[in-house]
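Novice: Pasting a predicted model and its sequence here:
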Amino acid sequence: MRYNKKYKEEYESLIRPIKVVSQIVSIWPLARNSGATKKLFRTYQFYAIVTMETVTVAALILDTIRHLHNMDAAIECALMSTSFLLAAIRLLIYRAKQEDMLYVVETMRSDWLNSPGQYVETIRNKCLSGYRLSKFFIISVYFTMLSFIFLPVLEMTLLNREAKNYPFHGDYYFFNETNSGSPIFECLYVFNSLSGAYGCSIISGATTFNLVTVIHASAKFSVVRRILEDLKSQNPNARGILRHCVKLHQDAIIFADTCERVINLLALMQFITGTGMLCFAGFQLTAIIQEKKNMIKYGAFLISATTELFIFSLSGQKLIDESVGVGDSAYNGAWSGCEIPKSLRIIMMRSRKNSKITAAKFYDMSFRSFTSVLSTSFSYLTMLLTIKNK
């Protein structure tokens, strides 16, 4: 019990940042025994955030149309509208996937708290890097958010600039930034800041939730691999252990498939919009380098966007590698000179079909897809720079 208590405290510490950020935007699933008051609050919270994000997206789309004559301004508005739209869609998808997400959360907690010590140690070693990367990503997203919120204030106060710019841009149905007087500008600034804060919380909460769940899925396959590698044919309980191994393998597959159902549509949108976002952010950064302003803001945005794509690809690649590796571990086991049990053959045959996270079944989340997105984004960026120079 003391051994599991140690892992319980560690798990609660590791999952807390992700859980807190996700609860801010109603992504984290409610427990099955949650009261009516908590469920009602969650419903109001969900609709309030969706409404706020939708209004912001509409304003940014109007601003994009309004600034079509100015390529830099139009791309900035398009970049922001895409980010907010993706955040709103994520919230809607996670709302519809609460049952699957609850199963994933409960299984993760159970694996850390109720599994034998050697199994938990394997899960811990595989998952620690994912939790550390999650913390880094949350910090980078919130740093980006704060830079967007406070840089316009610093420009207006310290540099005495007359132009009044909103943090996440958008003139809100053609209110003029310069001429809008108090309290209209201040109210819209607060609204824009809150909308951006919620949008960043959705992005960080959803991305880190995806990361730790998929990494956990790969760790479940690692447990199966460790059992197969440590098992000796001379063990009198070998057949019973192998039957248990088949059960663990099935549980890992079910868990990975559940993660895939939750993530696949998000992965598709992430890789499609990520191409454009990296391209637009790079374009803005090149313009900023020339104009010597707001470099911190868009530099942080570009780092966060790239890290987000890398997180999707990293977790997907680990899941593919570990699920395929189950067959390798079974094949390389100490079974030379004896009959291969039926349970072992089942594991080897099933592992030929690897578990993976797909982008709505179109392609897999892996390092190959990550490099493909970077290559495509660079090509589009080169095209935009050529058009601008002409």
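Specialist: Looks like it came in fine.
Novice: From here on, just use CA atoms for contacts and neighbour counts.
Specialist: Will do.
Novice: So what touches stretch 198-217?
Specialist: 18-19, 21-22, 24-25, 27, 49, 53, 83-84, 87-88, 90-91, 104, 108, 123, 126-127, 130-131, 134, 137-138, 141-142, 145, 252, 255-256, 259, 263, 308, 311-312, 315-316, 318-319 (Cα atoms under 8 Å, 6 or more residues apart in numbering).
Novice: That should have said stretch 26-45, apologies.
Specialist: 19, 22, 25, 46, 91, 94-95, 98-99, 101-102, 105, 202, 205-206.
Novice: Second structure for comparison follows:
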Amino acid sequence: MFEPASLHNSNYEDDIRYTVQVHRLILGLIGMWPIFKKVQLRKRLSKVVLRTVRCFLLSFNLIPWALYMFLILDTFKSRLRMIGGLCFYSMVPAMYCTLMLWENNIRECMKHIEKDWQNVRDANDRRIMLDRAKAGRFILICATIFLFTSGFSYRLIQPIIRGKIVVNENITIRPLVQSNYFVFFDPQRSPAYEIVFSMHLLTGIVIYITMASVCGVTSLFTMHACGQLEMLAAWLEDLLNEDQSKNNYVVAQRLAAIIMHHVRIRRFLHRIQNLVGEMCFIEIVGSTLILCLLGYYVITGWERNDALSSLTYAVMLTSFTFNIFILCYIGEILSSQGSKVYITCCTIDWYWLPSKQARHLILMIAMANYSTKLTAGKVFDLSFSSFGAIVRTALAYLNLLRTVTV
């Protein structure tokens, strides 16, 4: 089982393609999928141009919003209705820049996954890895559906349903996605209106794909690590196979392979933490504030008998809550899988091993006892308890906000 000649999966290319298919599509749409081979200068240049266009779209969304909020609006309540969007439109560019900064780390993690697929040992290991790959795909697909459903209910459906508004002096205001202040032109005149409306929709696609990419990167690498830990626990349980337990050399070889693979997993987890820690911190902190504000918008919309506004913000509230829950769920799965490896290390029939080899398990137990938690910026753990704390914090701020604004 552990002979070097057997450490090759002839179908690894198909397995890798299945693992990263959806993630490559999502990341490729925003130019974040890493380049593994040497490509022509023209292709690299086109990638730089596309990233520049995406940064322009994110700025086109943020800057006019901020100008309208600070230069046009002059009351606290009117600015309060805009601050949720300001937080969101500031959070997304920060996550996009973080993705660009860690592109090399994404490439190294992908090489690690490819090497693991090449070295699949048997059908059971392959089944475990495929199950985790399927879970990672499912998480990304669900997150993308939630984000686009909530986003386009706000950016497309709500403006269309509201229709045109006639104000004083018979001035007709055509609906835009959001209130903005454009210094150099009037967005209500054609063709400026059509261009601005289209760019808002295009910007929405970039925004929601960026948020889905953060979730996708986290789910892809973390679920792969969970699969490797699950395999490691299976190897430990099979360490004292009845047919081979009497062969000290075979047992020593298997134990050495287990320890080396555990070290490899720990290094991979450290790389994952460096990659996703900052992005998760930005999303968790920003989303906590946004949850509070969305709850406020739902309540105020209901008080104004604005059912469309309340429904739209309720859908967005559900989407943001789901996004935070998914990140915490991934962290919880990783933590529980690490605990399973530790428990397996402590409960195998180590007393059947020769005394010299049994002592080697001390290193394994020490490594397994070290937490495998995923943290948001090394500030707090991603777990179900953290999700509960985030929701309670958002509700506390919402209660405070309602008290101040009544």
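Specialist: On my side now, so go ahead. As the structure is a prediction and not an experimental result, all values here were calculated from the model.
Novice: Going by the alignment, Thr54 of the first structure corresponds to which residue in the second structure?
Specialist: Aligned by TM-score structural alignment, Thr54 of the first structure pairs with Ser59 of the second structure.
Novice: Wasn't its match part of a helix?
Specialist: Yes: assessed with DSSP: H, G, I helix; E, B strand; the rest coil, Ser59 of the second structure lies in a helix.
Novice: any idea how far Gln337 of the second structure is from it?
Specialist: Counting by Cα to Cα, to the nearest Å, the gap from Ser59 of the second structure to Gln337 of the second structure is 41 Å.
Novice: And those two? Which one has more around it.
Specialist: Neighbours per residue (other Cα atoms under 10 Å) separate Ser59 of the second structure from Gln337, with Gln337 holding more: 21 against 16.
Novice: quick one: what's aligned to that one in the first structure?
Specialist: In the first structure, Gln337 of the second structure lands on Glu322 (TM-score structural alignment).
Novice: Its match against Ser218, yeah?
Specialist: Yes: shown here, Glu322 of the first structure and Ser218 form a contact pair, counting by Cα atoms under 8 Å, at 5.6 Å.
Novice: What count of nearby residues applies to the residue lying closest to Gly299 of the first structure once chain neighbours are set aside?
Specialist: Spatially, and ignoring its direct neighbours in sequence, Gly299 of the first structure is nearest to Leu285 (6.7 Å; Cα to Cα, 6 or more residues apart in numbering). The number of residues packed near Leu285 of the first structure is 22, by other Cα under 10 Å.
Novice: so what corresponds to Leu285 of the first structure in the second structure?
Specialist: In the second structure, Leu285 of the first structure lands on Val298 (TM-score structural alignment).
Novice: again with His69 of the first structure
Specialist: Match for His69 of the first structure (TM-score structural alignment): Thr75.
Novice: for Thr213 of the first structure, same thing?
Specialist: So, by TM-score structural alignment, Thr213 of the first structure is matched to Phe221.
Novice: again with Ala87 of the first structure
Specialist: In the second structure, Ala87 of the first structure lands on Val92 (TM-score structural alignment).
Novice: That match: neighbouring residues, count only.
Specialist: For Val92 of the second structure, using other Cα under 10 Å, the count is 22.
Novice: before we move on, which element is Cys279 of the first structure in?
Specialist: Assigned by DSSP states H and E, Cys279 of the first structure falls within helix 238-291.
Novice: need the next SSE after that helix, C-terminal direction.
Specialist: Counting by DSSP H and E, what follows helix 238-291 of the first structure is helix 295-331.
Novice: average distance between that following helix and the second structure?
Specialist: In the superposition with the second structure, the average deviation recorded for helix 295-331 of the first structure is 1.7 Å (mean Cα distance after the TM-score superposition for the first structure).
Novice: immediately after that helix, which helix or strand?
Specialist: helix 342-350.
Novice: Tell me which residue is most central in the first structure.
Specialist: Thr207 (1.3 Å; Cα atoms, centre = their mean).
Novice: so how far is Leu302 of the first structure from the residue nearest to Gly299 of the first structure?
Specialist: Computed as Cα to Cα, the Leu285 of the first structure to Leu302 of the first structure distance reads 8 Å.
Novice: Buried residues in stretch 121-131 of the second structure, which are they?
Specialist: The neighbour-count check on stretch 121-131 of the second structure (16 or more other Cα atoms under 10 Å) flags 121, 125-126, 128-131 as buried.
Novice: try stretch 347-358 of the first structure
Specialist: For stretch 347-358 of the first structure, using 16+ other Cα under 10 Å, the buried residues are 347-348, 350-351, 354-358.
Novice: Give me the range in the second structure that that stretch lines up against.
Specialist: Against the second structure, stretch 347-358 of the first structure falls on residues 364-375 (TM-score structural alignment).
Novice: Between the two ends of the matching stretch, how far is it?
Specialist: End-to-end for stretch 364-375 of the second structure, by Cα to Cα: 23 Å.
Novice: contacting residues around it?
Specialist: 259, 262, 269, 273, 277, 280, 331-332, 334-335, 338-339, 341-342, 345-346, 381-382.
Novice: Buried ones among the residues you listed?
Specialist: Looking at these with 16+ other Cα under 10 Å, the buried ones turn out to be 259, 262, 269, 273, 277, 280, 331-332, 334-335, 338-339, 341-342, 345-346, 381-382.
Novice: Now do the same contact list for the nearest residue to Ile128 of the second structure once chain neighbours are set aside.
Specialist: In space, and not counting its chain neighbours, Ile128 of the second structure is closest to Gly227: 6.0 Å by Cα to Cα, 6+ apart. Gly227 of the second structure sits next to 128-129, 132 when contact means Cα under 8 Å, 6+ apart.
Novice: Show the residue spans covered by the strands in the stretch 51-200 of the second structure.
Specialist: 165-167, 171-173 (DSSP state E, counting those that start in this stretch).
Novice: name the helices or strands packed onto the last one?
Specialist: Of the remaining helices and strands, those touching strand 171-173 of the second structure by 3 or more Cα pairs under 8 Å, 6 or more residues apart in numbering; DSSP states H and E are strand 165-167.
Novice: Quick check: the aligned residue for Met145 of the first structure in the second structure?
Specialist: Counting by TM-score structural alignment, the partner of Met145 of the first structure is Gly151.
Novice: Can you tell me how far its match is from Phe88 of the second structure?
Specialist: For Gly151 of the second structure, the distance to Phe88 of the second structure - Cα to Cα - is 12 Å.
Novice: Check Ile324 of the second structure too.
Specialist: Ile324 of the second structure is 14 Å from Phe88 of the second structure, by Cα to Cα.
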